[in-house]
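Novice: Below are the sequence and a predicted model for it; my questions follow.
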Amino acid sequence: MRALWLNRAMSSSHAAHAAPPKRTRSRTRTRTRTVVGLAVLGLLMVVVAATAWVGIRVLQAKDALEAAVPLASTIKDQVIAGDSDAAGRTAAELADYAQTASSRTSDPVWRTFELLPFLGPNLQVVRELAAVVDDVAQNAVTPLAELAGSFDLTDLKPVDGSIALQPLLDAQAPVAKAHDALARATTNVDAIETGQVLEVVRSAVTRLQTVTVETAGTLDGLNRAVTLLPAMLGANAPRDYILLFQNPAELRSSGGIPGALALLHTDQGAIELTQQATSTSFKQYQAPVLPLSDEIRSIFGDVTGEFMHDVTMTPDFAQTGALAREMWRLEFGVEANGVLSVDPVALSYLLDATGPITLATGDELNAGNAVQLLLRDVYARYEEPAQQDAFFAAAAGAVFDAVKSGRADPTKLITALARAGAENRVLVWNADEAEQAVLAGITLSDGRPLSDDQTNRFGLYLNDGTGVKMDLYLYLNMTTAIGQQTCREDRRPQYALEVTLTKTAPSDATTALPGYVTGGGSFGVPLGSIKTVVSAYGTPELQNLGLTRDSVEVPYHPATDATYPVSTIAIELAPGESTVLRFAWLGPEPFAGDLELRSTPLIALHETT
């Protein structure tokens, strides 16, 4: 009995001691659930707060970016209008908006949300957009606005034949800084991935890409100008430049024959014409004055380096400049620092800036009649080529004097030069390689057409083979079209350039037109007909597939010029006759970019279809 009692007592005692742990575990579990619940609630509150934080910042960044973008155009308009004070205030406002957008999109919370699916890529792109806009505002717009506050276009207006160089020198640093910022912005915008974002975000990226590319291109030209102009204007030492006045009455690859020439002397901003000449001032040299490549000789002949009026046969103005410089040295003993070129159409643009000019002959030369007077009327008035060239030289000299005297409106003058440059009517070559490198790849240097990843650029160059002035009467009309198709299994594209030439001279051209226009049947071309040598340039990596004339394969001259495949053919057209040439090439790999054509600048420009 005692043993039984002890067992029960021990069991009761054990039970009494075991009960408290059950209540402890219960309380522990309760506390754990409470802690977890609070943690979840806290995390939820953090997420909600962070989401609200990001949402608010998205709206703030959106408002700031939308306010900033229109201000860029406003600043441009204010600078053009000469209101530098307003431009400075607008630039400061733009910088504030851009900085706000950048700061709202760069905190750790925002960056964390970028890890989320769907939402994250959109937030990342917005942040990258804001960073680009802020960079442009701080490092491009602000320095340019500050420059506008201390710089006026009238500062570049010649006074007593001299241009002040200090404003150009002062502009070099801020323009270079802005140029670098725009170039960086263009690269950064192109690198933004938009494959997984909303259309509204993608559209914003596309818009910024367009703006940065266009602005960077403009600023690139400005940077080259302020870098190069002081040296060319004699800031460091006196300079001499040969001026070629190309006459498109007789076509050449870069425009026309150099009928009139002049020597331009610069020293510390002072500019003067020290000598004038015509193409007849230069003899025919027995051999090219400088070595010509076998390729150039094959396509254009030795005459390119033997006659002054043929130095523009090549589309490479650097070679044209070197040849003209050497001929001038041989004839006059002066080794120029470079060569400049303009044509009558460019002169007409300049006359819009200077206003009408009265020539020594009593003729009024203005923007409306310059081309007609210089390329048609002068030939009806003077029968001797020397007289025609002298009139042309006098007219060009008068325009130069008007610009030099400060008569030209600075804004209109810059607009005129920009337009002429874009149309390849103003060309520049510097003998100094470092200075010439500043012009590399732009229309002023007029080299062979340069392609890039986005655009394949082709070339079409015309040289007159009649030896007469048929083109001055606009009796050679040209239309062009370019395209590509992909039909091969290897997806290699085929390219085609179609050129339609039409001679619109009257049927009685042989008797109705004077001999200086028709050539009188010289150079082996029937009287009244016109002969044009057409050279089409593909891009360097293309395979030449030849050409057809009116859909029929015809003989042509295949060649290579500095790795460019070239097809050349001479075309004779009788009055009223028209012909269609189709040049073809095969590309090495698929290409989805744009196509462009650079061609000889005719008197009347045309659009390539």
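Specialist: Ah, there it is. Numbers count the residues shown, from 1 in each chain.
Novice: For the rest of this, base every contact and every neighbour count on C-alpha atoms.
Specialist: Will do.
Novice: pretty sure residue 479 contacts residue 605?
Specialist: No. With contact defined as Cα atoms under 8 Å, residue 479 does not count as touching residue 605 (9.7 Å).
Novice: shared neighbours, these two?
Specialist: Shared contacts of residue 479 and residue 605 (Cα atoms under 8 Å, 6 or more residues apart in numbering): none.
Novice: Name the residue in these two with the higher neighbour count.
Specialist: Using other Cα atoms under 10 Å as the criterion, residue 479 and residue 605 rank with residue 479 on top: 15 against 12.
Novice: Report the separation between the more buried one and residue 383.
Specialist: Between residue 479 and residue 383 the distance is 32 Å, computed by Cα to Cα, to the nearest Å.
Novice: now residue 299
Specialist: Taking Cα to Cα, one finds residue 299 at 32 Å from residue 383.
Novice: Settle it for me: which of these two has more neighbours?
Specialist: More crowded of residue 299 and residue 383, by other Cα under 10 Å: residue 299, with 21 against 13.
Novice: What helix or strand is that one located in?
Specialist: helix 294-300 (DSSP states H and E).
Novice: Same question for residue 61.
Specialist: Short version, using DSSP H and E: residue 61 is in helix 2-80.
Novice: Next: residue 368.
Specialist: Assigned by DSSP H and E, residue 368 falls outside every helix and strand.
Novice: What of residue 580?
Specialist: strand 578-586.
Novice: Please compute how far that strand lies from its chain's middle.
Specialist: 27 Å (Cα atoms, centre = their mean, to the nearest Å).
Novice: Please apply the same query to stretch 115-134.
Specialist: On Cα atoms, centre = their mean, the centre of stretch 115-134 falls 31 Å from that of its chain.
Novice: Check stretch 194-211 too.
Specialist: The answer for stretch 194-211 is 24 Å, by Cα atoms, centre = their mean.
Novice: which other residues reach that stretch?
Specialist: Against stretch 194-211 from outside (Cα under 8 Å, 6+ apart): 118, 121-122, 125-126, 129, 186, 189-190, 192.
Novice: Kindly reformat those as JSON lines containing distance to residue 318, neighbour count and secondary structure.
Specialist: Converted to JSON lines, the contacts of stretch 194-211 look like this (distance: Cα to Cα, whole Å; neighbours: other Cα atoms under 10 Å; DSSP: H, G, I helix; E, B strand; the rest coil):
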{"residue": "118", "distance to residue 318": "54", "neighbour count": "12", "secondary structure": "coil"}
{"residue": "121", "distance to residue 318": "48", "neighbour count": "20", "secondary structure": "helix"}
{"residue": "122", "distance to residue 318": "49", "neighbour count": "22", "secondary structure": "helix"}
{"residue": "125", "distance to residue 318": "44", "neighbour count": "23", "secondary structure": "helix"}
{"residue": "126", "distance to residue 318": "45", "neighbour count": "25", "secondary structure": "helix"}
{"residue": "129", "distance to residue 318": "41", "neighbour count": "25", "secondary structure": "helix"}
{"residue": "186", "distance to residue 318": "30", "neighbour count": "22", "secondary structure": "helix"}
{"residue": "189", "distance to residue 318": "34", "neighbour count": "22", "secondary structure": "helix"}
{"residue": "190", "distance to residue 318": "33", "neighbour count": "14", "secondary structure": "helix"}
{"residue": "192", "distance to residue 318": "38", "neighbour count": "16", "secondary structure": "coil"}
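Novice: then this one, side by side with the first:
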Amino acid sequence: MITIGVLRKKTNQDNSSRVHRTKDNRAKRKNTRLLLLVLVILLALTATIAGRSIVSDLLGVQKWLINGQDSLRSAYIAAEKGEFDKSQLNFEQAQNSFMDAGIIMSKPGVTMLAIVPVANSNLEAVRRLTEAGIEVAYAGEALTQASTKFSKKQGKFDISIDNGMVDIKPFIEAQPDIDRAHLHVLQAMAAFDKIPDGYLIPQIKSAKKRLGEELPTLKTLVSKAKVTFDVLPGVMGGEGKRRYFLAIQNNAELRATGGLIGNYGLLTVDNGAIKLDEFDEILAIDNPAKPIDAPEDFAARYSRFEGARIWSNVNMSPDFPTVSRVLLKFFESVRGEKLDGVITIDPVGLSYLLDAIGPLTLADTGVTIDSGNAVEWTLVKAYKDFPQRDTRKDFLADIAQAVWGRIITGQVADKSKLVEQFGLALSEKHMALYSTDESEQKIAESLGYAGELMPTTNDYLQVVMQNHGANKVDIYMHQEIKHTIDLRPDGSGLATLSIDISNKTPASGLPTYVTGENSLGAKGGLSNTWLSVYVPKGAQLLSAKLDGEAGVIEINREKDKTVFSRYVKVPPGANKVVELSYELPYVLVFDKSGIDYRFDWQAQPVINKPTVTSRVTLPDGFAISELPDGFARKGHNAAYSGTLSKDKSFDFGLIDNR
């Protein structure tokens, strides 16, 4: 019994201990849950604070990226205007902004987000955007460093020209800086290309889009600067004396490259020293005794006009490099001297230069010529006010020599603008350059300064008017060009073209030298135009009409183009409409990335810029994924309208949804 009593007592004690342990465990679990709850709350608070901090950091990155891109845009604009002090300040601001963005991106809280897939792609995008931005800023810094080699006037780029001498030393000294800028731009492009294509939040996607728009601008700017600085010392006689033929074209009597060559000059450049040795009317140079050797397609197209033998028709091809080679053979045949290149300019180009040079007054006549009246004086009033040929010839020569004299003596109102205006004249082909040095010529072509018939495998168009009436009425001629292309699923296309040519020559008040009284049939202001339409090789003509009536079209080949040609006679106050339709076997490009339609449209340098329209019609089931600048969506299709003063290239991205 005792034993039993003891056992019972022990059992009671055990039960009591269990009760106490259970209460203790419950208390501990309760405390643990409370502790966990506190920890969760603390973690949540910490995460919230950290999250807010990270969000704040990311918003800061966004702000610095936007600030950097805004500064870059301002820097480009200032650099293109020659305002290099302002450009340097903007590039420095851009560099600081991108570096601030880079500092934020290196914070631990931000880098921790890299383990989250969506966040990772966005962080990588921001990182690459920042990297590209810093490289761009370094490029800008190098460009502005290059600008310090040149003198400045009121913060603008100022070329040193004094008494016919251009100081080429700064161009040589600036070359390393330009090369450094070019390298940084390439590195920026490489960083940009590494930006992920996955899901990006709108702000980062927008930043990518903006930088993607800015980088090509900078690349073009720096590439042009690099090639210019690479070749300019040689072009300016830094590596030996150069001699150039200067051709002055008259757009009132159209030729393919701009106009009849009415005057010429011989330009000598030696280590920066520039001298106009000779300036006269083109008739002062004899024609070659016999036709010179010309390219086969040039001879086939233009031998009937003696294009390979007479100066007045040497520039009937729209390919200025070919014209220049033929012209230089002309000169060598007659004078026995090999020249180093050709420079051409017309009255429109002259007016562009006068915009920077400022007005000038001719000593003999007291006439003031400026950018606003240069074209009118050279192509209209000169014929009215100076009916005597010799007097008129001297007047036109005085204008050209006065402009030239102001340039080579440095008497230019705005030298930085002069560089800009040279670029404008060259881009519109109112000036063009040719060099017998192959490397220099390739650079001129890459810059768009060579006036070449564009070699391309894309869809292509150029409309060329030439005066075959031996009068001066083309200043009154206007064109309206309407182009359409119906694309097909198999890659072919049906093109139609309407060219409305109107003659607005006044009915009275013009001398007969302008309106024409000659054996070629152009009388009383009649326009006798030889019209040529350049299209892709392999194009098949389907129909040709003049004012709705079927007509005969001549089909030729020049370079890599098919050419449709015919004469169009337009009386004063009238218009004529030429309509063509032609088949294009291959105009769409199919590859793994999608479908492309590319269209190159070249301009002829004329007085009155043609008004143009283009309509691109897609096959059923196709859609536009990428629309080029200038075109607008018109339902299922796309349309463009404007004026054509420069060569244009359009690239469409298409999708086949069938």
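Specialist: Perfect, I can see it now. This one's a predicted model, so the numbers in the text were calculated from it and none came from an experiment.
Novice: After superposition, what is the TM-score?
Specialist: The TM-score (TM-score structural alignment, normalised by the length of the first structure) is 0.82; 567 aligned residues with a Cα RMSD of 3.6 Å.
Novice: And the furthest pair within the contacts of stretch 194-211 of the first structure?
Specialist: For these, the maximum inter-member distance is 26.0 Å, found between 118 and 186 (Cα to Cα).
Novice: Looking at the contacts of stretch 194-211 of the first structure, which one is closest to residue 154 of the first structure?
Specialist: Checking the contacts of stretch 194-211 of the first structure one by one against residue 154 of the first structure (Cα to Cα), the nearest turns out to be residue 186, at 31.4 Å.
Novice: where's the closest one relative to residue 177 of the first structure, distance?
Specialist: Applying Cα to Cα to residue 186 of the first structure and residue 177 of the first structure gives a distance of 14 Å.
Novice: Kindly report the same for residue 524 of the first structure.
Specialist: 58 Å.
Novice: The two: who's more crowded?
Specialist: Set residue 524 of the first structure next to residue 177 and count neighbours by other Cα under 10 Å: residue 177 wins out with 15 against 11.
Novice: Against residue 208 of the first structure, how distant is that one?
Specialist: Counting by Cα to Cα - residue 177 of the first structure and residue 208 of the first structure are separated by 20 Å.
Novice: Equivalent analysis for residue 580 of the first structure, please.
Specialist: Taken as Cα to Cα, the span from residue 580 of the first structure to residue 208 of the first structure is 42 Å.
Novice: So these two - more neighbours on which side?
Specialist: residue 208 (20 against 17).
Novice: what do we get in the second structure for residue 433 of the first structure?
Specialist: By TM-score structural alignment, residue 433 of the first structure lines up with residue 438 in the second structure.
Novice: Near its match, how many residues? Count them for me, please.
Specialist: Neighbour tally, residue 438 of the second structure, other Cα under 10 Å: 10.
Novice: What of residue 410 of the first structure?
Specialist: Residue 410 of the first structure: 20 neighbours (other Cα under 10 Å).
Novice: unless I'm mixing things up, it is touching residue 156, no?
Specialist: Yes. Residue 410 of the first structure lies in contact with residue 156 (Cα under 8 Å); the separation is 7.3 Å.
Novice: Give me the common contacts of these two.
Specialist: Counting by Cα under 8 Å, 6+ apart, residue 410 of the first structure and residue 156 have no contacts in common.
Novice: returning to what we had before: by contact count, what packs against the helix holding residue 61 of the first structure?
Specialist: Using 3 or more Cα pairs under 8 Å, 6 or more residues apart in numbering; DSSP states H and E, the elements in contact with helix 2-80 of the first structure are helix 84-104, helix 108-113, helix 119-136, helix 142-150.
Novice: could those be laid out in a markdown table, adding distance to residue 68 of the first structure?
Specialist: A markdown table is the format used below for those (distance: least, Cα to Cα, whole Å):
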| stretch | distance to residue 68 of the first structure |
| --- | --- |
| helix 84-104 | 5 |
| helix 108-113 | 21 |
| helix 119-136 | 8 |
| helix 142-150 | 13 |
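Novice: do you know which of those lies nearest residue 403 of the first structure?
Specialist: Comparing those under Cα to Cα, the one sitting nearest is helix 142-150, at 23.5 Å.
Novice: So for the closest one, what gets flagged as buried?
Specialist: 142-149 (16 or more other Cα atoms under 10 Å).
Novice: Mean deviation, that helix versus the second structure?
Specialist: On superposition with the second structure, the mean distance recorded for helix 142-150 of the first structure (mean Cα distance after the TM-score superposition for the first structure) is 2.3 Å.
Novice: circling back to that earlier point, could I get the buried residues of helix 142-150 of the first structure as TSV with distance to residue 110 of the first structure?
Specialist: Below are the buried residues of helix 142-150 of the first structure laid out as TSV (distance: Cα to Cα, whole Å):
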residue	distance to residue 110 of the first structure
142	28
143	30
144	32
145	32
146	34
147	36
148	37
149	38
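Novice: which of the residues you listed lies closest to residue 556 of the first structure?
Specialist: residue 144 (52.8 Å).
Novice: OK, contacts around the counterpart of that closest one in the second structure?
Specialist: Per TM-score structural alignment, the equivalent position to residue 144 of the first structure in the second structure is residue 143. Neighbouring residues of residue 143 of the second structure by Cα under 8 Å, 6+ apart: 177-178, 181.
Novice: Looking at the residues you listed, which is nearest residue 349 of the second structure?
Specialist: Using Cα to Cα, the contacts of residue 143 of the second structure come closest to residue 349 of the second structure at residue 178, 28.4 Å.
Novice: That closest one against residue 225, yeah?
Specialist: Yes. Counting by Cα under 8 Å, residue 178 of the second structure touches residue 225, with 7.0 Å between them.
Novice: So for the two, which sits in the more crowded spot?
Specialist: Just comparing residue 178 of the second structure and residue 225: by other Cα under 10 Å the higher neighbour count belongs to residue 178, 27 against 17.
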